[in-house]
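# My questions are about this predicted structure, shown below with the sequence.
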Amino acid sequence: MQLTAKTVEHLPDDAAARTQILAHIDRVAGQIAATKVFVEQFGGSALKLVVLPEYLFTSFPGRIGVAAFSARAAFDVGGPEYERLGRHAQRLGLFIAGNAYENDRHFPGLYFQTSFVVDPAGDVVLRYRRLNSMYAVTPHDVWSKYLDIYGRDGVFPVADTGIGRIAAIASEEILYPEIARTLALRGAEVFVHSSSEIGSPMLTHKAIARRARAIENIAYVVSANTAGIDDPLLPLASADGNSAIVHYDGHVLAESNSGETMTAFADLDLAALRRARRKPGMKNYLSRQRLELFAETYAGSVQPADSLIDEGAVRQPDREHFKRVQATVIERLDKAGLI
């Protein structure tokens, strides 16, 4: 579903932000309910999965500090926002996939961008924290501590559900093939991709990447873009259009134009996907991987881990921290003659 993200930055206080977030969740649930009726009457298939855009309920934290945004907009695990989403999923009898900023009691004052899936029982059955971000904290920035707490299964989760094995890819991470490949090798069949991006009638980087990730992993990609961002300082349609469902052979099954819409809907044939994965042939790219060939290349790190851990303690970053880290990486690669 291609829906408008609503910022919380301009609101007078944190309480007003929380009130707006819950009201927005209820509004979206009403849109999902109406969409369910339309899709089922139009196509004849039961609607079982809805994918919502990136940071739909808060927009992005562009002009507010990390700790302040954590207090104002980040969801608590098991908190009222997830409870409200779970209640709606249960009432509607479907899976709701979305994306939000999320607090973690192990890392007070920080937040992680989290893609989630809520099942028809109202439970969060998938929680994936974005691993590659430009201006936000990721698990990799506190890697040693994060791994100790959650392990690899918590970093690359795949939910085995009644509608297939689902994994999440957040926003621009669709451009990083290693993330999708790792999830596919853990069994993922359907990638839910919550995004907020510039749409275009031409092929964008993300549009190309969605097709590539589908082809190389023999997986469906269900991608939801925002229908603009409701922010007093941004033109509304700055991130709008091109929500899409991509078949595992790379062709687009459905794609939306601009504005709030539910027109990107399609049937996913998991039985056919599973047959394709089990069939020997040149197109079975997933089974033809020779991963040990690349082990040495991937043994090191370009972007350093633990950039927010000093002598075992997690520190609070300012927004410019992430840009400084990237500049240092570029300088190091340049001196080594690698770029």
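Thanks, I have the structure now.
# Only C-alpha atoms from now on, for both contacts and neighbour counts.
OK.
# In the chain, what residue spans correspond to strands?
3-6, 49-51, 95-103, 111-118, 124-129, 159-161, 164-170, 190-194, 220-224, 226-230, 244-246, 252-255, 309-310, 313-314 (DSSP state E).
# Flag every buried residue along stretch 262-270.
Buried positions in stretch 262-270, judged by neighbour count with 16 or more other CA atoms under 10 Å: 262-266, 268, 270.
# Output the strands of the chain in CSV; the columns should cover mean neighbour count.
Shown next, in CSV, are the strands of the chain (neighbours: other CA atoms under 10 Å):
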stretch, mean neighbour count
strand 3-6, 24
strand 49-51, 22
strand 95-103, 25
strand 111-118, 26
strand 124-129, 22
strand 159-161, 16
strand 164-170, 25
strand 190-194, 29
strand 220-224, 30
strand 226-230, 27
strand 244-246, 28
strand 252-255, 18
strand 309-310, 13
strand 313-314, 14
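# Distance to residue 178 for those strands - can I get that in TSV?
Below are these laid out as TSV (distance: least, CA to CA, whole Å):
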stretch	distance to residue 178
strand 3-6	28
strand 49-51	22
strand 95-103	20
strand 111-118	17
strand 124-129	15
strand 159-161	19
strand 164-170	11
strand 190-194	14
strand 220-224	15
strand 226-230	25
strand 244-246	19
strand 252-255	22
strand 309-310	25
strand 313-314	27
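# Without its sequence neighbours, what residue ends up closest to residue 72?
In space, and not counting its chain neighbours, residue 72 is closest to residue 14: 4.7 Å by CA to CA, 6 or more residues apart in numbering.
# Tell me who's in contact with the one you found.
Applying CA atoms under 8 Å, 6 or more residues apart in numbering to residue 14 gives the contacts 71-73.
# and with 10 Å instead?
Shown in contact with residue 14 (CA atoms under 10 Å, 6 or more residues apart in numbering): 8, 20, 68-69, 71-73.
# top of those by neighbour count?
residue 73 (27 neighbours; other CA atoms under 10 Å).
# Now do that residue against residue 274, distance only.
40 Å (CA to CA, to the nearest Å).
# how many neighbours does residue 19 have?
The number of residues near residue 19, taken as other CA under 10 Å, comes to 10.
# So it versus residue 335, what's the distance?
Taken as CA to CA, the span from residue 19 to residue 335 is 51 Å.
# gap between the two ends of stretch 251-262?
End-to-end for stretch 251-262, by CA to CA: 19 Å.
# Distance from that stretch to the middle of the chain?
Its chain's C-alpha centre and that of stretch 251-262 lie 18 Å apart, by CA atoms, centre = their mean, to the nearest Å.
# One more to weigh against that first structure:
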Amino acid sequence: MSEYLVAQDGSYETVPLKKDDIMVMAVQSRVVPVKVENAVQMKRDNLNHMLDLIDAAATWMGPKDLIQFHEFPITGFSFMWTREDLQKVAIEIPGVETEAVAARAKRYGCYIVFGSYAIDPDWPEHILSITTIIGPDGSIVDKHWKLRNIKGVFAGFEVITTTIFDVLDQYTEMYGRDAVIPVTRTDIGNLATTATQYEPELIRAYALKGAEIMLRSATSGADPIDVRAGAMHNNMYTTLVNNSISHNPGPFFEDVRSGGTAIYGPKGEELDIANSVNETGVMARIPIASFRKTRRLPRIHPSLYGDLYDQYQEAYPPNLMSTDLPNDGFSAAKFLKDKSRWG
């Protein structure tokens, strides 16, 4: 690997492609939060449903090279969970769930990408939000941590998962600077994943690292303008996978900004989009070989504004969860109350 994180000549690192064109499917599926007292069985039920959807995605309208799910197909999401609850809800990677998905990936010879709450023995007590990329041979090709959570937006509540930003120094020390903005180089293209919205600089960072296919996910919606603009400004194929309408147990609406799953081309053009809020798949053919022939890094001019970014102070500093781990979203809000640099 080069000493530079960003190539100096507009190029980027790749590995040879196994085919000229690939078929990608984004699966719009339900989000069912498991009940803590029945977590094992409900995770199994959600997993089995996910496996059924993989079968449908892989066989409907021909084979697929990549199948993508949203953030929480196995565990679901609930703002009511405590840290102790999440330790029971989260999966291990590798674990029984990834093994089952890996068997499907191997059966169909495709990549499968999905998110989940996860626990890791290297990070005791932390709850992680990880997107896993499983290869067509059934191996775990990569695991991407969520980059950051938005803070100071929800009244009296904060998300308690640990992101890269929350433990930035420790994460960098353990995994290296290159892993902070990870791009996975595969034989179907350079893949990046994110569940963050409304921060175009992050999408640009993936492009500068050589991402060709930006796999974005959301729960309860994302703004199509944000997603399309990211595709256009960075000349990247881009997916957005959102949840479908979900018949959830507990205090949740069945439809919370459901639908909108889509695939966009490198000019921001719509290649396919879900036509309802129900469970469905959207798909597109990506001519990855011809795309790669002429593609270069984005043409930008940081000499004009790089010093502004250097001087900018985030509203909340990094590393706030290196030593403190709030028990739930409400205690997290109290913890962050006096941590803002912006007052």
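Okay, I see it. Since the model is a prediction, treat every value here as computed from it, not as a measurement.
# residues contacting the aligned partner of residue 167 of the second structure in the first structure?
Matched across to the first structure, residue 167 of the second structure falls on residue 142, judged by TM-score structural alignment. By CA under 10 Å, 6+ apart, the contact set of residue 142 of the first structure is 107, 305-310, 312-315.
# Let's see that with 8 Å instead.
Here residue 142 of the first structure is in contact with 305-309, 314 (criterion: CA under 8 Å, 6+ apart).
# Kindly provide the distance from it to residue 314 of the first structure.
7 Å.
# overlap in contacts of those two?
With CA under 8 Å, 6+ apart as the test, residue 142 of the first structure and residue 314 both reach residue 308.
# residue nearest the centroid of the second structure?
residue 194 (3.4 Å; CA atoms, centre = their mean).
# Spatially nearest residue to the equivalent of it over in the first structure (excluding sequence neighbours)?
Using TM-score structural alignment, the equivalent of residue 194 of the second structure in the first structure is residue 169. Leaving out its chain neighbours, the residue that sits closest to residue 169 of the first structure by CA to CA, 6+ apart is residue 193, at 5.0 Å.
# I'd assumed residue 168 was in contact with the one you found.
Yes - with contacts counted by CA atoms under 8 Å, residue 193 of the first structure reaches residue 168, the gap being 6.0 Å.
# And the longest helix along the second structure, what does it pack against?
The residue-count maximum for a helix in the second structure (DSSP state H) belongs to helix 39-59. Helices and strands touching helix 39-59 of the second structure, by 3 or more CA pairs under 8 Å, 6 or more residues apart in numbering; DSSP states H and E, are strand 22-28, strand 66-68, helix 83-89, helix 96-108.
# The first structure: matching residues for that helix?
Under TM-score structural alignment, the match for helix 39-59 of the second structure is residues 17-37.
# do you know how far residue 268 of the first structure is from residue 307 of the first structure?
40 Å.
# quick revisit: by how much does the match of helix 39-59 of the second structure deviate from the second structure on average?
In this overlay with the second structure, the average offset of stretch 17-37 of the first structure from its partner residues is 2.1 Å by mean CA distance after the TM-score superposition for the first structure.
# for that stretch, which positions count as buried?
17-18, 20-22, 24-25, 28-29, 32, 35-36.
# how far out from the middle of the chain is that stretch?
19 Å.
# and what of stretch 176-192 of the second structure?
Using CA atoms, centre = their mean, the offset of stretch 176-192 of the second structure from its chain centre is 13 Å.
# Same question for stretch 183-201 of the first structure.
Per CA atoms, centre = their mean, the centroid offset for stretch 183-201 of the first structure relative to its chain is 7 Å.
# for that stretch, which positions count as buried?
For stretch 183-201 of the first structure, by 16+ other CA under 10 Å, it's 183-184, 186-199.
# Which single one of those is nearest to residue 289 of the first structure?
Checking those against residue 289 of the first structure by CA to CA gives residue 184 as the nearest, at 11.7 Å.
# which non-adjacent residue is nearest the equivalent of the closest one over in the second structure?
Using TM-score structural alignment, the partner of residue 184 of the first structure in the second structure is residue 207. In this structure, residue 207 of the second structure finds its nearest non-sequential neighbour in residue 234, 6.1 Å apart by CA to CA, 6+ apart.
# what's the answer for residue 283 of the second structure, then?
With CA to CA, 6+ apart, the residue lying closest to residue 283 of the second structure is residue 25, at 4.2 Å.
# Can you verify my assumption that that neighbour contacts residue 66?
Yes - Residue 25 of the second structure lies in contact with residue 66 (CA under 8 Å); the separation is 6.3 Å.
# number of nearby residues for residue 52 of the first structure?
For residue 52 of the first structure, using other CA under 10 Å, the count is 28.
# residues in contact with the aligned residue in the second structure for it?
Using TM-score structural alignment, the partner of residue 52 of the first structure in the second structure is residue 69. If you count contacts by CA under 8 Å, 6+ apart, residue 69 of the second structure has them with 26-29, 112-115, 217, 241.
# go again using 7 Å as the cut-off
Taking CA atoms under 7 Å, 6 or more residues apart in numbering, we find residue 69 of the second structure in contact with 26-28, 113-114, 241.
# any idea how far the counterpart of residue 305 of the first structure in the second structure is from residue 195 of the second structure?
Correspondence of residue 305 of the first structure to the second structure, assessed by TM-score structural alignment: residue 318. Going from residue 318 of the second structure to residue 195 of the second structure by CA to CA gives 18 Å.
# now residue 159 of the second structure
For residue 159 of the second structure relative to residue 195 of the second structure (CA to CA), the value is 13 Å.
# now do residue 50 of the second structure
Residue 50 of the second structure is 19 Å from residue 195 of the second structure, by CA to CA.
# now swap in residue 306 of the second structure and tell me
26 Å.
# now swap in residue 110 of the second structure and tell me
Counting by CA to CA, the gap from residue 110 of the second structure to residue 195 of the second structure is 22 Å.
# do residue 99 of the second structure as well
Where residue 195 of the second structure is concerned, residue 99 of the second structure sits at a distance of 23 Å (CA to CA).
# Residue 116 of the second structure too?
Distance from residue 116 of the second structure to residue 195 of the second structure, by CA to CA: 11 Å.
# now swap in residue 239 of the second structure and tell me
On the measure of CA to CA, residue 239 of the second structure and residue 195 of the second structure end up 11 Å apart.
# so what's in contact with the two at the same time?
In contact with both residue 239 of the second structure and residue 195: residue 216, using CA under 7 Å, 6+ apart.
# Export the helices and strands packed on helix 39-59 of the second structure as TSV, with columns for distance to residue 222 of the second structure.
Listed next are those as TSV, based on distance: least, CA to CA, whole Å:
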stretch	distance to residue 222 of the second structure
strand 22-28	13
strand 66-68	16
helix 83-89	25
helix 96-108	26
